[in-house]
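J.: Got a predicted structure here, sequence first:
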Amino acid sequence: MNFDTASLTGRGGRADNEDACDWTAGGGLTAWVVADGLGGEQGGEIASRLAVETFLESFRLDPFLSSEALLSYVAQADRTIQVRQAADENLARMGSTIVAAVCDGQRLRAIHLGDSRFYWFRRGKVFFQTKDHSLPQALCDAGIIAPEEVRSHPNRNVLLGCLGSPDRPTPSVSPEWEIEPGSALLLCTDGFWAPLREEEMEGTLLHAANAADWLARMLELRHQREPALSDNDNYTAIGVFAGGIQSPKD
């Protein structure tokens, strides 16, 4: 199966962009990765870059789709960050989220740690999305706040797991699914998804001619939001059309 892949990133209202993203192919598989360096900590940009580069390097050396393989790629990314932390006291508190997906053209699996998200759209609708490792998501799971409150919660950026943490939290790995032509994938940092509702992601997907067009349409909506929601964070996203470029709906 062919994949039409596009990406975008921006610093938003911040002085620096601490996000990173990339993708690669090897051994008949394709891997996509997005990472968000922890804001406010020195070295966030370094942490996210190390996360993406190490994950993809580990994948290229031993490309597999199993949950064990994906966990090993993330573990290696975490070790790389931990080694860099120990070598430079100025980087001792750096960290990063990570979200990745791997596909062999027929089967798909995703992994994440933190609040960067993976969305899988089937037949134009959200079929699966990851659950954040964050305080607001925990409050939502406990029934204390509603799902729609996660985006605007005052403690939205309080993470319960990330790369570089001394607690060494366990990433969440999705089931393995069969992927069909016409599916779309979205991997993105919280600065991208937070200002957008899932139905808006679906609506822009319906009219998009390709992955780049889809991302551009979502970015335009993001920029239309109130500054408190959209302009105070870096934003990064990878969009993927499975089966190549599709025919948009009028």
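T.: Perfect, thanks for sending it.
J.: From now on I want contacts and neighbour counts done on CA atoms only, so please keep to that.
T.: Will do.
J.: show me where the chain has helices.
T.: Secondary structure of the chain, counting by DSSP state H: helices at 44-61, 67-87, 135-141, 190-193, 198-207, 211-223, 227-230.
J.: Find the one among those with the highest mean neighbour count.
T.: Between those, helix 190-193 has the highest mean count of neighbours, a mean of 25, where neighbours are mean count of other C-alpha atoms under 10 Å.
J.: Other residues contacting it?
T.: 115-117, 219, 222, 230, 233-237 (C-alpha atoms under 8 Å, 6 or more residues apart in numbering).
J.: And for Gln224, the neighbour number?
T.: Burial of Gln224 is recorded as 12 neighbouring residues (other C-alpha atoms under 10 Å).
J.: now it: how far from Trp193?
T.: Counting by C-alpha to C-alpha, to the nearest Å, the separation of Gln224 from Trp193 is 14 Å.
J.: do Ala228 as well
T.: Ala228 sits at a distance of 14 Å from Trp193 (criterion: C-alpha to C-alpha).
J.: Please compare the first structure with the one that follows:
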Amino acid sequence: MITHIAGESHRLQLTVSAVTERGARATNEDYLGMIDLGRQGFCCTLADGAGGHGNGALAARLTVDAVLGAYRENPLFAPASLASLISRAEHTVSEEQPMSKSRMHMSATVVLLCIDPLTGRALWAHWGDSRLYCFRDGKVLRMTEDHSVVQQLLHAGVYPRSDPRTLPNRSVLAGAVGADSQVPPTVLHESMDLLEGDAFLLCSDGLWENLHESEMESALQTSERPDAWLHNMTTSVMTQGRPHQDNLSALAVWVGANPAVN
């Protein structure tokens, strides 16, 4: 899937692609989506569910639908607005948890990206260990920091200069939608001005925990389209043949010149 988004008044054109794979799991509990409101803005989001009995998938779908539904109703481009999108997801999942015993502990990570097409600026937010990477000139420029127990231990100096991928209990979260969270969501406090050639990757841990950032960069530098970039990264992970490969999902957003204004 590949989508081109640009209006005559947009400063930049967005090219978007998405992928989701079940991996070696019985079901896929990742969910993703996007919404383009033209001059009012663009938003894409990804969630990775947990909770067993298939209810991780429900938590992920509820999270994504709540974020996109709230954005459609109120597409304000501001940090407080992004915080409210996650708050809507938290409220939605929390309302569903008492509906059955099997749903009581369902939860989902979430990561979302919003872009103002008129000004060409971006904001993002996340909760949990689904990540957003921003690439510029083919290299990682910025990335989110996981809300995980391992990340807290890294901050405390217990594991100095270690890669979270190599540490035990890496998947134990300190915050997520519907969870008993120790930390709140993180929202970018100041929007980022985009340049032609910038690229964003939103992904679940099924991708990033099996693919180093240097490999993401190499795949980006050799790919002509975002769908090819996702295909190359996904293939690299899936061909490792890990017997417990987690669900793997990703959204790619490439920023380019708007042909309507050039």
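T.: Nice, thanks for sending it over. None of the values given here were measured: they were computed from a predicted structure.
J.: among the helices of the first structure, which is nearest Phe127 of the first structure?
T.: Go through these one by one with C-alpha to C-alpha and the one that ends up closest to Phe127 of the first structure is helix 198-207, at 10.8 Å.
J.: The closest one aligns to what range in the second structure?
T.: When helix 198-207 of the first structure is aligned against the second structure using TM-score structural alignment, it corresponds to residues 213-222.
J.: Then stretch 111-124 of the first structure?
T.: Here stretch 111-124 of the first structure aligns to the second structure at residues 125-138, judged by TM-score structural alignment.
J.: Which residue of the second structure sits opposite Asp88 of the first structure in the alignment?
T.: That one, Asp88 of the first structure, aligns with Ser100 by TM-score structural alignment.
J.: So what's the residue count around that match?
T.: Number of residues near Ser100 of the second structure (other C-alpha under 10 Å) recorded here: 8.
J.: if we can go back for a sec, so can I have JSON lines of the contacts of helix 190-193 of the first structure showing distance to Leu70 of the first structure?
T.: As requested, the contacts of helix 190-193 of the first structure are arranged in JSON lines below (distance: C-alpha to C-alpha, whole Å):
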{"residue": "Asp115", "distance to Leu70 of the first structure": "18"}
{"residue": "Ser116", "distance to Leu70 of the first structure": "16"}
{"residue": "Arg117", "distance to Leu70 of the first structure": "16"}
{"residue": "Leu219", "distance to Leu70 of the first structure": "29"}
{"residue": "Arg222", "distance to Leu70 of the first structure": "31"}
{"residue": "Ser230", "distance to Leu70 of the first structure": "31"}
{"residue": "Asp233", "distance to Leu70 of the first structure": "28"}
{"residue": "Asn234", "distance to Leu70 of the first structure": "26"}
{"residue": "Tyr235", "distance to Leu70 of the first structure": "24"}
{"residue": "Thr236", "distance to Leu70 of the first structure": "21"}
{"residue": "Ala237", "distance to Leu70 of the first structure": "20"}
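J.: For those, which two are the farthest from each other?
T.: The most widely separated members of the contacts of helix 190-193 of the first structure are Asp115 and Leu219, with 18.7 Å between them, by C-alpha to C-alpha.
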